[in-house]
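**Q** Task: produce atomic coordinates for the following.
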Amino acid sequence: MVERSVALFGTSQPVPPRLTLTAGSLTATLENGALRWIRHGDIEVLRAIAWQVRDRNWDTPEPLVTNLVVQQQKTGFRVTFDALCRSADGELPWLAEIIGEADGTLRFTGTARPRVDFLTNRTGFVILHPLAGVAGRPVEITHTNGETRQARFPELIDPEQCFLDIRSLAHEAAPGLWATSRMEGDTWEMEDHRNWLDASFKTYVRPLALPFPYKLAGGSEATQSVTLKFSGRPSAPSMANGPRPVAITYADSQARMPVLGLRVGTETLAERMRAADLGRRTGIGLVNARFDPRADHDVQRLGHLGELAQALGAELALELVVPCRRDPAHELRDFAEMLSQSGVQPESIAVAVAEDRLRLVPGPPPPDLALLGVVYGAARNVFPQMTIGGGTFGFFAELNRNWPPFGLIDYITHIAASVVHAADDRTMMENLESLPAMARTVRAFAGAMPYRLIALSLGLDSGPYGEPAPNPDDTRRTLVRRDPRQRGLFAAAWALGALAEAAHNGIAAVTPAALAGDLGIVECGDRLSLHPIYHVVRGLARAAGRDVAGTVSSDPARVRAIACRNAAGRIVLWLANLTDEVQRVTLPEGGNLRRLDEETFAAAGLAADFLDRQKATRIGREIEIGAYGIALIEMGE
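**A** Predicted coordinates:
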């Protein structure tokens, strides 16, 4: 029997313990030294208050918490602990005190005490507001000079900082209930975290306009605090009576299943060809591959990519980095000559300028954005018959800050990864909430132009800020390519949720994984084996272009759903449990059930057609799905 943690998460690393704290109507969860899911009754008021240390590469080391003391009483609580964050630049010790009072007031104080000089891009408190009940809603901002003004949280994703020079934020968490978060000890500002797939608005310490990295002097002391207070009362009392089953219902829909692709990842050429037959059996439509002249990519690489696409029975979607070190037209003609020599005929070429030619931070663009027009105009001249994609090979933030010239391209694209700012299990799943806002924002500035995601995955294949962080210990870490959960049921559930959002929001093509390697669906060990995500990719890739039935989950934070018709015309419903607990689900009708879960994990790793061969179980209108499990139901009699 496979160890449960390995089946779920691909690693034996334990899940951090969680402790629920209560003070009057307020509850919060203490996890890894951070307060998470801060609620007033049933209402999520803040997603997190956390003291974070970011190193010079923006990696966020987890704190080592010691001397934890928790005093929970009927009227409130007090928590103290010591913490230590280690980065490549050294160690930063800090200590914390958290107090919850009977009226729901919450105060979190942190004090950094570096023993020697410590270099950091950002150290201090981060406050996360959730999306539900917040996006597009009013907020009152108090600035550091005491002045207040009225504003709204962004509805569409804001490419700049939402608010600057913040001392406190007050928002109506529920009708009649106002929550005020006050920050002391520094100056805060807010950014729209959805730019990086994070499902929150982030208020963070130290303005980006100040230089970074900066030094915390050895022997110094820096104290900050965050206080949350409530006023008024919610107009309706809590009606919660324990978790109810998640109800799946049908709704009208005009959506279609996107074309699915696989990336050429970190695997060797030998591994790619070794896994090619299993990749071909998924039925994917695209092979996504990067061509970067700065990395000495050449004609031979193009030939290998063409051979792989042919072996997979898919079309090649090339991603061309234009360095812009010379006239872009000359650089594009050089690439066109290599492409001609290779004999490869790609389905499309997505063109993007090198990262240092993009606006990576808020504020006025450092390069002239007319450069983008030059690059895309040259691409259209050099490849007049080719489908040309545009946008960025970075995150949505880079697309949002650097709109391509839409009249010169045929589709718009970017990447998305779930490990950018946090790597805990629950945050990774919550990040799926950002995908609809991404699609709405693209539609707002690009209209009906086809929209592709050339990478939508747990780990980070590549990004605009440098190479992904190493992960030699195979643990949950930010900004890594090698996330151990890629090998477990977790990645299968996450991918199903992501593909459901992509389909329901009209995204034309999605690449949720690589063929092999760190982001792969196939493990190339002594013998080939399959990760659970393989079966999700295979099942949904075969449905590309088919109508997607409108499915509605009563609690998408627990269970996501997608349904389409199979070759026989029957509705096939896919369900993913996004939690580490068993979930009960009610269905619109009964059907024939197949499962991908802890019990079937080992068998699923051995056969590409595992779900096809599994004997179906006849079910009624209610089922249970295990932790991070997948349920596949052919509906009807």
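**Q** For the rest of this, base every contact and every neighbour count on C-alpha atoms.
**A** OK.
**Q** Enumerate every residue touching residue 532.
**A** Neighbour list for residue 532: 487, 488, 489, 491, 492, 521, 596, 601, 604, 605 [criterion: Cα atoms under 8 Å, 6 or more residues apart in numbering].
**Q** Which single strand of the protein contains the most residues?
**A** strand 161-174 (DSSP state E).
**Q** could you redo the contacts of residue 532 as CSV and give each row secondary structure?
**A** Shown next, in CSV, are these (DSSP: H, G, I helix; E, B strand; the rest coil):
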residue, secondary structure
487, helix
488, coil
489, helix
491, helix
492, helix
521, coil
596, strand
601, helix
604, helix
605, coil
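**Q** can you pick the most crowded of the residues you listed?
**A** For those, the largest neighbour count, defined by other Cα atoms under 10 Å, is 33 neighbours, found at residue 491.
**Q** That one touches residue 485, doesn't it?
**A** Yes - using Cα atoms under 8 Å, residue 491 is in contact with residue 485, at 5.8 Å.
**Q** what sits up against the very next helix or strand once past the longest strand of the chain?
**A** Once strand 161-174 ends, the next helix or strand along the chain (criterion: DSSP states H and E) is strand 177-184. Contacts with strand 177-184, where a contact means Cα under 8 Å, 6+ apart, come from 45, 166-173, 224-235.
**Q** how about this one, so we can line them up?
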Amino acid sequence: MVTEPSRAIKLFGTDEAVEVPRVLKVGPLTAEFEAGNLRYIKFHGIEMIRAISYIVRDKNWGTYNPKLSNLKIEENTEEFRVTFEAEAGDQSQIFRYSAVITGNSQGTLRFEGTGTSVTDFLTNRTGFVVLHPIEGVAGAPARVEHVDGRIVDTDFPALIDPIQPMMNLRAITHEFSKGLSVRCLMEGDTFEMEDQRNWTDASYKTYVRPLALPWPYTIPKGETLVQAVSLSVSGALNKQNGVSSSSIIKLEIGEATSSVPPLGTALDPDDLDTAEAHHAELKGIGIDYVICHYDTRRGHNRSTLERQVELARSLGKEVWLEAIITRVDGWEDEVTSLGVDVAALGRPFSVIMLSPASDMKCTLPGSVWPPCPPADALFIHARKTFGSVKLAGGMFSYFTELNRKRPPVDYIDLVSFTTSALVHAGDDRSVTESLEAMPHIARSVTAISGMRPWVVGPSAIGMRDNPYGAEVAKNPHDIRQAMNRNDPRQRGLIAAAFDVGYFSHMAYGGAKAIALGGFVGPFGVLPTKTMWRQPFYDEEGGVYPVYHIRKAIAEMKGAKLRILKSSRPRDIMGISAETLHGQVTLIANLTGSIQKIDLGNAFSEAKLIRLNAEHFEHAARDTLYFEKTQTMLSNICELDAYETIKIIS
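**A** The predicted structure follows:
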């Protein structure tokens, strides 16, 4: 007997319990208390600070999930007060801290943290982190107070800053709504800011302890850290700038722009056998190009390439190569040898992307770059070796590394990079929040690439590599956490909605090609044998919701792209194109709650199909599910949590 999967399995791929945030409220001040931290700090319903968190990190930049105890929350008409104790660490080290959070109706909030190391504690960062939102803040003025007492008027970066835009910080003041400003005071150590849009976080992050100091560092056993973050509001609310009371999100089809870029995906040699076993389902997606990964450190050779090319040709229209150059001394010989293998295979690649192995790891601002083949010389030699094939340069890691080490655009045809939604946080809202940063990434990479077109991917929610530590996070129990490779949400409706939002933002932002995840494995579209549980799919098989999204996107390739305007793109996002089958529109709910949308008059005589929790099992068992549309009865629609709809008009 088949047991219906839980709603959590349908949405997130896991039944892992998630703490429901507690909303703290006093007068016009609200904040969400979640896992010992504060989020969405608002005044009169307007966000002024995205988050204040007390974090404890390990030596690989992984963030420990603290265990809270003695939690007490008191609220009255004058103030709220939260106190708790917490413990973070693992089998080898422990750090304990206590916290006091207070807030009042004038908009004043204070978060104090006092921590003591139970053991010697090796960490890259321990203490407070403050997140400023990017909406309405990017490029806006800020007043900075430095630790030496200097006060400087500056701006939040408009384009994404590769290094710290603000340093030696004690306080930052900015206007969060016309007439209202908030001062954020940080005490107990020196703080500095980084532009988290680099990692697709929708925030500017101000963190404790400058990166110029050694890391990882040890907090000696018994040492105590005392820190605090305080917010104070000044000014008066201009009521015309308040939050809209409308609960309906309006969508509008705008002007035609360019064409829908091709959709690609990755093919790792480790996945060859599994992908071959599911050839029929994978071919049904209609992928435009397949990126073959090649790394001699993993034992890859000409035979590896040959198998990849054979399978890739049968699954996609084009074959691309992503090759890591492992040598510093003798790199020319390595490129030449690869060229011999590529020639022997009949030069099957339409695009060849190259990256030195040393660029697979992050080099922090101010640090010494490791030995590496000269970028100009690498691509000059590659041009001689590979002939007229398109060469792509950039980073196989993330936009951050591309931004900090710009490619030699004079010697390449394409600029490339990837992203992950799990670099800094592992919760569901942070995953979809990351989509807010995509237009900023698109503008910044356009500035970097100049006249050169740019491509992105293979990208996914999870991390395929960790540039910031020894490895990605181990996840044998398949939980939500930062730096996951295998992330349960890849199997859920949230990943389908994420892919719609991601592809839409990148396509509208000017990407010439977009690659999402892989065919199989942690970033794939269907279940295969794994070391971790795959609830429902282990028993039933089938395909993930993302299968239908990628198939629908692939069918749009080359069609005229139309702007899809959303009154709340953080909550509802989509893409629309004029195809041979009519106007095809994908609309995704990027939130965990029901959203009502108004489609206006843009979709007369339309047909619709829903990918949601109600139809989850049907969609899993039928690879053609998303083609079975029904007549749309109303231009007012409700979308369930992380639901995606396809409309043909």
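**Q** Stretch 97-105 of structure 2 maps to which residues in structure 1?
**A** Under TM-score structural alignment, the counterpart of stretch 97-105 of structure 2 in structure 1 spans residues 94-102.
**Q** Just the strands from the stretch 301-450 of structure 1, written as ranges.
**A** With DSSP state E, counting those that start in this stretch as the criterion, the stretch 301-450 of structure 1 has strands at 315-322, 348-353, 388-391, 411-417.
**Q** what does the longest one correspond to over in structure 2?
**A** In this case it means strand 315-322 of structure 1. Residue correspondence for strand 315-322 of structure 1 in structure 2, counting by TM-score structural alignment: residues 318-325.
**Q** Nearest spatial neighbour of the aligned partner of residue 597 of structure 2 in structure 1, chain-adjacent residues omitted?
**A** Per TM-score structural alignment, the equivalent position to residue 597 of structure 2 in structure 1 is residue 585. Leaving out its chain neighbours, the residue that sits closest to residue 585 of structure 1 by Cα to Cα, 6 or more residues apart in numbering is residue 246, at 4.7 Å.
**Q** The one you found maps to what in structure 2?
**A** Under the alignment defined by TM-score structural alignment, residue 246 of structure 1 is paired with residue 249 of structure 2.
**Q** residue contacts, residue 79 of structure 2?
**A** When contacts are counted by Cα under 8 Å, 6+ apart, residue 79 of structure 2 touches 26, 102, 103, 104, 105.
**Q** from those, which is closest to residue 482 of structure 2?
**A** residue 102 (28.3 Å; Cα to Cα).
**Q** where does that closest one land in three-state SS?
**A** At residue 102 of structure 2, secondary structure determined by three-state DSSP is strand.
**Q** Tell me if I'm right that it and residue 110 touch.
**A** Yes - counting by Cα under 8 Å, residue 102 of structure 2 sits close enough to residue 110 to count as a contact (5.3 Å).
**Q** How far does the one helix or strand residue 457 of structure 2 maps to sit from its chain's centre?
**A** Secondary structure here is read from DSSP H and E; on that basis residue 457 of structure 2 sits in strand 454-459. Chain-centre distance of strand 454-459 of structure 2: 13 Å, with Cα atoms, centre = their mean, to the nearest Å.
**Q** which residues of structure 1 does that strand align to?
**A** Structural correspondence for strand 454-459 of structure 2: residues 451-456 of structure 1, per TM-score structural alignment.
**Q** Tell me the mean distance between that stretch and structure 2 once they are aligned.
**A** Plainly put, stretch 451-456 of structure 1 ends up 1.4 Å away from its match in structure 2 on average once the two are laid over each other (mean Cα distance after the TM-score superposition for structure 1).
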